[in-house]
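Asker: coordinates only, no sequence provided:
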């Protein structure tokens, strides 16, 4: 189903926040007026009572823009909406008047001093929860540039951020429907078709069609691969130069924290994974041998191995399965779950100008929103389960932590979402009697771990080496980027078992790794998160007591990342902590091999 055909309850309704432009501009003008009023505090923050007054007015000012920010999120699901694109442009242009106007704040906070700031915050019941934010500020104060330099940087920050926006525009805006003609038959190539053909098509008869369909689906990336390479090089250089500008010796100081997840933790995780990835090759070798194909392409790797009728699920059926799988977490969890999937909180179906993939958008003042592309299958149920994990986590944190402690980092966030997928798999496998369907579930589970742990680490190594090369002064040409990608894959995953249908496709495969463009050094955090969530899941299986999981969700961002994980007995600096997820996938591949051989014989 396409988004424009769906019932309204299955779509976001944030566009209804502003039925007309006049209301939008009224709120925008009010926000600008409040921002101008904040300028009266310049040079006065050190006066008695002024710092607290300034913080409270700043918080109220931020609240006044939350409606506009929530409204503009509609562009995630309809990127070619002319009205909202115009309003966003006007908003951005009007906000440029404040470029550099608030750079004095950091300098004045610095002059007040850490001890005095903490004392002031602790004396106020509402603001005391911001203490940790200011402790972090003073921790990094050595990187605080003089005010005039910060004013200049602030004035050019909008133009420098355009390079990030270009990736989104190139990937998703102005995309046209793709048609593939194969053996005199016409195929409309969208995400649902790709999902179906990579899973349910005939291994031999449809092998070429799978490969051609995948190439057609990604052909925009191929046509623009050199442009994407230049965009990525610009992003990497901008990040490195920004770090150097504030006095950092390396990009590593910006993306890794010695007091939390350090660069040594990262490098040791890379090394640990490279030494424990033999299972990756073993699994795909089993599939290759079973399919008995002369050539084995990446587009053959996710095929269901036994011919059976595809199971299709409606959204309501999917929700019923999810609710049953998560019921073990207790009534409080289920109540929050049902709230998070109530009408208009999830945008389910794909569209040509909707962002691909699935994601959850959080807000301090509004409910979480989920966007996905539902394709009626088990994979879609898994995706929905994952995103609901985020939404429920956000809700628990809001219910139990004051602002800003109800916000948390990506590494914490992905624990809740992947934990849901562990529970979904357990429920599906437990309730499946058909051995062939069990094998498919195990296959999906293995690929889930491969994608979110092994492949994530491989992509993180690729990203790290790109930054290392750029910092050494090397130019990130398309050939250089693809060479780094090949080396990273070989290091983490070993020699590739796949043949290439198209010898040049690897040159643009990296373009689909959106996080390297939009959230540098996010990917490795995903791998850490899935290891933590498996740790919590294993402990729950042993105890049948969900209280520890609910406690984790309620903790929100009240502790530092590694401190929070240690609270639940997962130590990021001890690589033994990651053995559990490795042992799980090795056990799954062994079971997969046994069942596959029994069916084959």
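Answerer: That came through fine. All of these numbers come straight from a predicted model, not from anything done at the bench.

Asker: use CA for all of it now, contacts and neighbours both
Answerer: Fine.

Asker: give me the element residue 155 is part of.
Answerer: Using DSSP states H and E, residue 155 sits within helix 147-160.

Asker: could you measure from residue 386 over to residue 425?
Answerer: 12 Å (Cα to Cα, to the nearest Å).

Asker: of those two, who's got more company?
Answerer: residue 386 (24 against 17; other Cα atoms under 10 Å).

Asker: what secondary structure does the more buried one sit in?
Answerer: Following DSSP: H, G, I helix; E, B strand; the rest coil, the label given to residue 386 is helix.

Asker: which parts of the stretch 301-450 of the chain are strands?
Answerer: 346-347, 359-361, 369-371 (DSSP state E, counting those that start in this stretch).

Asker: quick one: closest of those strands to residue 390.
Answerer: strand 359-361 (6.6 Å; Cα to Cα).

Asker: put this next to the first one:
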């Protein structure tokens, strides 16, 4: 009989997060929902007169921020309750209501920006000088005026906000199909025992030393996606059309330009990432060739990409061991950071193990005024130790930002979000390599770092190029058919992995299982974030206290300035290709180190 995942209630409570820190009861959640509905009536009184005076502008902004803060708390609770078990219809309903309320709030407050845009620069300056309270919103107001040409009339903004539920449809459909409806087949593990293939177990199977297990898991997973490939293509096509609709409506030249403008990031930054990585693929090819040689296979297949190269050692850790290892690795960040990390460990911030219906993957989430939360699907491989370090990086970034910024600037931009997470991973690998003298363990760890880099810089840049291509294709009026998507994905794999890998037909379907393709040009930030984190980690390890101080100030800055500027103050310039080149040089050095140990 196949080994199935446990039900939610079968997991020990000590390994579950405690969402009662957000709402002690669902009655309080309902109270918050009701309060927002009442405040939405009040906010109408500002429509048409928001900018009549500095006092009116301040009061209206304060009310809107109060509403947004409450609804973000409602949403956080609902989405995390649903993620505990996506089959639970009660919390599907709660999440749907929270999402609907979010869109109602966006619609009801959609007059805010068009009315702010009626202010001239002179009027805004006079308001800021005449009302001390408005100083809080100075960055917000100036950023709105920066994007003036892309905002519409109050009525048009309201219509766009009302369409929010429809815009979120493709991502929601993908999520339910991918997490709740897809049931993967049973396969036989290394011990010839029948085990249900799941999202959480898939990567573990691809790391198996047994090539049969790797191939069977790989084939079984993608055969299941192939059964629904027309649906996945249609949903992705619809999502891309939504991005393009909004970009055209707001008078941008492309969906890419529209997506980047919220962070005040130039399209050149995106294009430079792709160009810089593609111009420096030789170290990646060298690594792939080395992988083929070490594994001793005549042909290297895509299901051989993840398995550790060092077969006579395997680092596994219980969750308690993982916590202590991450804590030791992050010691360079100082006592304050470590004490906050321990607080997260000991205060039910983390939902640890996979259960039936639980959302796949890992993330950090939460809301203002409450500590952050981390969702894991922990298994005992080394990768999951790094995932813990990664997600706690996000969590403590949120903690610092929330503690040091008002609500309006607490939610830092995604462009900087991946810096804190990948910096933690970088410090952890340095710690693990430093503390061992065992040659085999060093090889294992270097291999792990190379895989981390491959997945975060090379693979995510390939994803970024795929996103750019599919959006440009639809912008030219062409559909995203399954055949087209598979052809594009095949060519990109050929470019990024080179000629030493057999491109199994199943890998052409990989785009169908990537949730990030619904996030509107999100993935490139993994690659830029990793590059920035590599530079900042080097500064912390080499310069010590002064670099830590600059870094913690960066974590505390939230969204109080544009992302590029915040990173510059921390010590790295991401408008330049240099951090990406430097990161790839580091990758190359690790490849050479591994060659030297073989």
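Answerer: Received it, and whenever you're ready, just let me know what you need. Please read these numbers as outputs of a predicted model, since none were measured by experiment.

Asker: I figured residue 116 of the second structure hits residue 51, correct?
Answerer: Yes - taking contacts as Cα atoms under 8 Å, residue 116 of the second structure lies within contact range of residue 51: 6.5 Å.

Asker: more neighbours: which of these two?
Answerer: It is residue 51, of residue 116 of the second structure and residue 51, that has more neighbours when counted by other Cα under 10 Å, with 22 against 18.

Asker: list the helices and strands the helix or strand hosting residue 121 of the first structure packs on?
Answerer: Secondary structure from DSSP H and E places residue 121 of the first structure in helix 114-122. Secondary-structure packing of helix 114-122 of the first structure (3 or more Cα pairs under 8 Å, 6 or more residues apart in numbering; DSSP states H and E): helix 131-139.

Asker: give me the stretch of the second structure that the helix it packs on matches.
Answerer: Aligned by TM-score structural alignment, helix 131-139 of the first structure falls on residues 138-146 of the second structure.

Asker: on that earlier part again, contacts for the helix holding residue 121 of the first structure, please.
Answerer: Helix 114-122 of the first structure is touched from outside by 52, 109, 127, 128, 129, 130, 131, 134, 135, 138, with contacts defined as Cα atoms under 8 Å, 6 or more residues apart in numbering.

Asker: OK, contacts around the fourth one?
Answerer: Right, residue 128 of the first structure. With Cα under 8 Å, 6+ apart, residue 128 of the first structure has these contacts: 121, 122.

Asker: same question, the second one
Answerer: Neighbouring residues of residue 109 of the first structure by Cα under 8 Å, 6+ apart: 45, 117.

Asker: what does it align to in the second structure?
Answerer: In the second structure, residue 109 of the first structure lands on residue 116 (TM-score structural alignment).

Asker: could you find the closest non-adjacent residue to the residue of the second structure most remote from its centre?
Answerer: Distance from the C-alpha centroid of the second structure peaks at residue 130, with 40.6 Å (Cα atoms, centre = their mean). Distances taken as Cα to Cα, 6 or more residues apart in numbering put residue 54 closest to residue 130 of the second structure, at 7.4 Å, once the chain neighbours are dropped.

Asker: contacting residues around that neighbour?
Answerer: With contact taken as Cα under 8 Å, 6+ apart, residue 54 of the second structure is in contact with 127, 128, 130, 131, 134.

Asker: next, format those residues as a markdown table and append distance to residue 425 of the second structure.
Answerer: Below are those laid out as a markdown table (distance: Cα to Cα, whole Å):
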| residue | distance to residue 425 of the second structure |
| --- | --- |
| 127 | 45 |
| 128 | 42 |
| 130 | 47 |
| 131 | 45 |
| 134 | 40 |
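
Asker: farthest-separated two in those residues?
Answerer: Once Cα to Cα is applied, these give 130 and 134 as the farthest pair, at 8.6 Å.

Asker: report the buried residues of the longest helix along the second structure.
Answerer: Longest helix in the second structure, counting residues (DSSP state H): helix 54-84. Buried residues in helix 54-84 of the second structure, counting neighbours by 16 or more other Cα atoms under 10 Å, are found at 54-55, 57-64, 67-84.

Asker: again with stretch 454-471 of the first structure
Answerer: For stretch 454-471 of the first structure, the buried set under the neighbour-count rule, 16+ other Cα under 10 Å, comprises 454-469, 471.

Asker: which of the residues you listed fall in strands?
Answerer: Among these, no member is found in strands (DSSP state E).

Asker: mind listing which of those are in helices?
Answerer: 455-469, 471.

Asker: alright, I will stop here.
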